[in-house]
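> no sequence on this one, just coordinates:
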């Protein structure tokens, strides 16, 4: 892979479109079979509306608690959005909130500016607010909770496009690097390491194809034992 974390050998737009045809369980199963069982994020990280889906490469952000309202930290975010736009690809805004639980770490203005810079969704290991606006705009956000509490003087942007750590389902945290691919639906969010984005996608597509064939046979009344022996899926 090149120094560009968003270079996969396949156009990012095509990857996003193909991943969106999948579901989190299938992606997790492939990762699990590849010896990567710890790629699921904590189960309380959910979409703000049940039918929302995110699929795309990570643009990572690390934020820290900040009770001072440090303007140097706060003003950094304007430059971050410019760096998002400079990637030239659709992105998922991925936020490591340093386990802060006091404030909302994402809101409507983040979404509006982010969308103008290529952001197609957000995964926030913390809180969001302005949820009604996010729903109105059909902008997918996955978060741990919703709160009206403003982040100013409570939490600030610190750095971005560095490895971050989000809470995991089977491990304390799941590392996320710029360019890793995130997929989220109602069942949760999984992280596909950048080096395996295309390989995992192709294996998932084959798996889903097999599942569709198996499902059709089960639904048609075929002998379940015979179908299971043929496909090994249930």
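Received it, and whenever you're ready, just let me know what you need. These figures come from a predicted structure and were not determined experimentally.

> use CA for all of it now, contacts and neighbours both
Fine.

> tell me which residues are up against the helix or strand hosting residue 32.
Residue 32 belongs to helix 24-33 when assigned by DSSP states H and E. Helix 24-33 is contacted by residues 37-40, 183-185, 187-190, 192, 200-201, 203-204, 207-208 when judged by Cα atoms under 8 Å, 6 or more residues apart in numbering.

> so which of these sit within strands?
Using DSSP state E, 183-185, 188-190, 192 are the members of those that sit in strands.

> taking the residues you listed together, which two end up most distant?
With Cα to Cα as the measure, no two of these lie farther apart than 185 and 192, at 14.4 Å.

> still on that earlier bit, distance from the helix holding residue 32 to the middle of the chain?
Distance of helix 24-33 from the chain centroid (Cα atoms, centre = their mean, to the nearest Å) equals 15 Å.

> what residue is smack in the middle of the protein?
residue 182 (3.6 Å; Cα atoms, centre = their mean).

> how far away is it from residue 166?
Distance of residue 182 to residue 166, given as Cα to Cα, to the nearest Å: 12 Å.

> what's the answer for residue 16, then?
Using Cα to Cα, we find residue 16 at a distance of 22 Å from residue 166.

> what about the longest helix along the chain, distance to the chain center?
Identified as the longest helix of the chain according to DSSP state H is helix 197-219. Here the centre of helix 197-219 is set off from its chain's centre by 21 Å, with Cα atoms, centre = their mean.

> got another, please set it beside the one above:
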């Protein structure tokens, strides 16, 4: 499959290689690169933050939408959803659109232990989580809108499994690259990953030069005019 012009993503190894490069960057670098490339609308709501301070997440998106459960169908919906989760590849990032269910927790400590056992790359939820004290010790990247103690079992069903969803006001397609840090979450279209990451690395290098010049006493105004970064 040809992706991004001359770029060929061959299996999971290429995704891992890009994620390794992304982990040396910040979401600010990616956002700036997408701005320069006129790739818009790919930064999630600033309300979606890492549950554990300092965590980064990076990997291919596996998508699902949480909905209000239909009475009598809750168990069947969970079984259907869990069967799909068991097929998730190592390193995948589970992305959940939970806008309809802000009053319940869509993720918790037991789910986190399962995700770790499966080798997932992380979880990004447009919704709430719970069990934060116990999740903190697990050091697994979970991004969400905050927490609530209410369990989702019996209250939530799942649909649009591995289909395009709206998460944090951004359309996320299966296979998009999800990258998040303390500043938030960006969604990188796989077709554009090469040019975005290449440019983001250039921007980081420019910022390093600006940082050195600032330490040498140069004026910020002069450097902004010269390099165009801030």
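The structure has been received and is ready for your questions. Model, not experiment: these values are computed from the prediction.

> who's in contact with the residue nearest to the centre of structure 1?
By Cα under 8 Å, 6+ apart, residue 182 of structure 1 lies in contact with 54-58, 92, 189-192.

> change it to 6 Å
The contact partners of residue 182 of structure 1, taken as Cα atoms under 6 Å, 6 or more residues apart in numbering, are 55-56, 190-191.

> could you tell me where stretch 191-203 of structure 2 falls in structure 1?
Counting by TM-score structural alignment, stretch 191-203 of structure 2 falls onto residues 195-207 of structure 1.

> which one is residue 64 of structure 2 nearest to, not counting chain neighbours?
residue 161 (4.4 Å; Cα to Cα, 6 or more residues apart in numbering).

> where in structure 2 does the following helix or strand past the helix holding residue 32 of structure 1 fall?
Using DSSP H and E, the helix or strand that follows helix 24-33 of structure 1 towards the C-terminus is strand 46-47. Aligning strand 46-47 of structure 1 against structure 2 (TM-score structural alignment) gives residues 49-50.

> that stretch vs structure 1, mean deviation?
After superposition onto structure 1, stretch 49-50 of structure 2 sits on average 1.0 Å from its aligned residues (mean Cα distance after the TM-score superposition for structure 1).

> so how far is that stretch off the chain centroid?
Computed by Cα atoms, centre = their mean, the chain-centroid distance of stretch 49-50 of structure 2 equals 10 Å.

> cool, stretch 147-160 of structure 2 as well?
Stretch 147-160 of structure 2 sits 20 Å away from the centroid of its parent chain (Cα atoms, centre = their mean).

> what packs against whichever strand in structure 1 runs longest?
Longest strand of structure 1, by residue count under DSSP E: strand 54-65. Counting contacts by 3 or more Cα pairs under 6 Å, 6 or more residues apart in numbering; DSSP states H and E, strand 54-65 of structure 1 packs against strand 91-96, strand 155-160, strand 181-185.

> moving C-terminal of that strand, what's the next helix or strand?
Where DSSP H and E defines the elements, the next helix or strand beyond strand 54-65 of structure 1 is helix 71-87.

> got the angle for that next one vs strand 54-65?
Put simply, helix 71-87 of structure 1 runs at 160 degrees to strand 54-65, going by axes from the mean of the first three to the mean of the last three Cα atoms, to 10 degrees.

> quick check: the gap between residue 129 of structure 1 and residue 190 of structure 1.
When distance is defined by Cα to Cα, residue 129 of structure 1 is 23 Å away from residue 190 of structure 1.

> could you do residue 223 of structure 1 as well?
As judged by Cα to Cα, residue 223 of structure 1 and residue 190 of structure 1 stand 34 Å apart.

> more crowded one of those two?
It is residue 190, of residue 223 of structure 1 and residue 190, that has more neighbours when counted by other Cα atoms under 10 Å, with 26 against 10.

> name the nearest residue to the more buried one, sequence neighbours excluded.
Counting by Cα to Cα, 6+ apart, the residue nearest residue 190 of structure 1 is residue 40, at 4.4 Å.

> what about residue 167 of structure 1, which helix or strand?
Using DSSP H and E, residue 167 of structure 1 sits within strand 164-167.
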